[in-house]
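Engineer: the sequence and its predicted three-dimensional model are supplied below.
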Amino acid sequence: MSSKSTEIRGSRKAEILGTLAGWLMKLWNATLRFEVDDRCGITGPDNHLPPVIYAMWHNRIFVIPSIWRKNCGRHRRAVVLTSASKDGAILARAMAVFGIGSVRGSSSRRAVAALIGMKRELKEGVDVCITPDGPRGPRYGFHAGMIKLAESSGAPILPIHARFHSAWRLKTWDRLVIPKPFSRVTVIFDETLAVPPKLDEAAFQQHSDRIREILLAGTDDA
């Protein structure tokens, strides 16, 4: 993925914690048995998909980077939208372990700068990953920035689902899912969804509801 990030520097402590978290994720996920269902052809080296906007729930962040790296990282680049907070700095460093870049911002802080940064990455051929209920929830809520990005950039949205056959769910706001070692995880790269430009208010809401419903259908605990 891209190594780019917007110019928000985290503390040295955040960098260390993030790097350690990334390696923990990488080593932990190496014990898992992944099953991949590619419904859009993105995992093949000969795929011709344009830059896409990955959509996934925040509580799936522990496993998706590993499976993305293994199946897409050799022939695609990507960045993830992380918050401008210290937690966002930790997450950005963790994603860097998987070769994933970051764009810093959220719906409440640096929103315009983040939108511009993501549009720039897409224009340069880099995929963008957004968790529509992040960075603070509510769990499975839906911030509409993803639809704005798709509408203005022309990039299709690609929902990613993860289903866990045996896992712990932490008591965090998102109920972060940690699969038990050596368990099975099914990851689905769903069909891409186009968002037309210049939507009126009703159509914009219709597309938001549609994406949220598709993401909810891919969960096992909604």
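Structural biologist: Now that the structure is in, tell me what you want to look at. Residues are numbered from 1 along each chain as shown.
Engineer: every contact and neighbour count from this point should use C-alpha atoms.
Structural biologist: OK.
Engineer: now the strands for the chain?
Structural biologist: Using DSSP state E, the strands of the chain run over 33-38, 53-55, 78-82, 101-104, 127-130, 157-164, 167-169, 177-179, 184-189.
Engineer: tell me what the second one is packed against?
Structural biologist: When contacts are defined as 3 or more CA pairs under 8 Å, 6 or more residues apart in numbering; DSSP states H and E, strand 53-55 sits against strand 127-130, strand 157-164.
Engineer: go on, the last one?
Structural biologist: Packing partners of strand 184-189 (3+ CA pairs under 8 Å, 6+ apart): strand 33-38, strand 157-164.
Engineer: can you put the ones you listed in JSON lines and add mean neighbour count and distance to residue 144?
Structural biologist: As requested, those are exported to JSON lines (neighbours: other CA atoms under 10 Å; distance: least, CA to CA, whole Å):
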{"stretch": "strand 33-38", "mean neighbour count": "15", "distance to residue 144": "26"}
{"stretch": "strand 157-164", "mean neighbour count": "22", "distance to residue 144": "13"}
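Engineer: and here's the other structure:
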Amino acid sequence: MKKRTLLNHGALAWFAGALLNAYGQLILLTSRVVVRRDQLSARLIGAQGRPVIYALWHCHVFFMPMLRISSGRPVAVLLSAHRDAQIVGVAARMRGVELVAGSSTRGGVRAYLQLIQLLRRGRSICITPDGPRGPARRVKPGVVHLAQQSGCAVVPVGLAVRRGRRLRSWDRTLLPFPFCSAVLSLGAPLWLPPVEDTEALALQAEQLEAALEAASEQASRAL
């Protein structure tokens, strides 16, 4: 059966998503996953209960549910509306993650408005700023616009894993092995005020890229 036929078959896509969810549970049960938080981010999310925009590279999407587990609060995740994301969506819902479907190429405006509404209602969200089709590790302007309009801070998330494998995807998705060690690092919150020109917007995107790389380096050092 061709891949497209599999993804178009709802029952098979659900079964594949259930297997992915089971694998995620196996990782949690057998592995040592540590979450390290910047003090200001921890205060903002925990004591103050403020909604934030979590940002992490697309290659680390497997660990998105950890943000909900670590914060103890609901987190909505922006997931591509493309059918390739159906399986991931099934697994995410089984983890209690709320999904918002959309991307820069499909359903983007509708998804953007939903995310704004969620933030205004006090719900944190999670975005991969370089997804869904790349280029990898380059921040697209969507997350910057979202932070500007909502006034919410962006919390950069970095990840490091001992014992895992990079898949042959455009983003080199990182899949951890059972009995691994992993560190999820939440960096300092980043506020991105509205700007008037594209050059300033590009500088803010570069600022977020640097913060994401710094969070990944912090995770690597901690590991």
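Structural biologist: Happy to help now that I have it. Quick caveat, the model's predicted, so the values are computed rather than measured.
Engineer: save the strands of the first structure as a markdown table, and put in distance to residue 196 of the first structure too.
Structural biologist: As requested, the strands of the first structure are exported to a markdown table (distance: least, CA to CA, whole Å):
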| stretch | distance to residue 196 of the first structure |
| --- | --- |
| strand 33-38 | 24 |
| strand 53-55 | 14 |
| strand 78-82 | 22 |
| strand 101-104 | 24 |
| strand 127-130 | 18 |
| strand 157-164 | 11 |
| strand 167-169 | 37 |
| strand 177-179 | 33 |
| strand 184-189 | 21 |
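Engineer: which one's the longest helix in the second structure?
Structural biologist: helix 198-222 (DSSP state H).
Engineer: quick check: buried residues in that one?
Structural biologist: 201, 204-205, 208-209, 211-220 (16 or more other CA atoms under 10 Å).
Engineer: rewinding a little: of all the helices and strands packed on strand 53-55 of the first structure, which one is nearest residue 43 of the first structure?
Structural biologist: Closest to residue 43 of the first structure of those is strand 157-164 (CA to CA; 12.3 Å).
Engineer: contact partners for residue 153 of the second structure?
Structural biologist: Residues near residue 153 of the second structure by CA atoms under 8 Å, 6 or more residues apart in numbering: 52-53, 147, 189-192.
Engineer: again, 10 Å this time
Structural biologist: 41, 44, 50-54, 146-147, 188-193 (CA atoms under 10 Å, 6 or more residues apart in numbering).
Engineer: the residue most central in space within the first structure and residue 109 of the first structure, how far apart?
Structural biologist: Centroid-nearest residue in the first structure: residue 129, 3.7 Å away (criterion: CA atoms, centre = their mean). Between residue 129 of the first structure and residue 109 of the first structure the distance, using CA to CA, to the nearest Å, works out to 18 Å.
Engineer: what of residue 172 of the first structure?
Structural biologist: Per CA to CA, residue 172 of the first structure is found 21 Å from residue 109 of the first structure.
Engineer: I'd say residue 221 of the second structure and residue 183 touch.
Structural biologist: Yes: if you go by CA atoms under 10 Å, residue 221 of the second structure and residue 183 touch, sitting 9.3 Å apart.
Engineer: need the counterpart of residue 209 of the second structure in the first structure.
Structural biologist: The equivalent of residue 209 of the second structure in the first structure is residue 212 (alignment by TM-score structural alignment).
Engineer: from residue 121 of the first structure, how far out is that match?
Structural biologist: For residue 212 of the first structure relative to residue 121 of the first structure (CA to CA), the value is 24 Å.
Engineer: quick revisit: which one of the buried residues of helix 198-222 of the second structure is nearest to residue 35 of the second structure?
Structural biologist: Of all the buried residues of helix 198-222 of the second structure, residue 219 has the smallest distance to residue 35 of the second structure: 9.0 Å, by CA to CA.
Engineer: surely that closest one and residue 158 touch.
Structural biologist: Yes: between residue 219 of the second structure and residue 158 there is a contact under CA under 10 Å: 6.1 Å.
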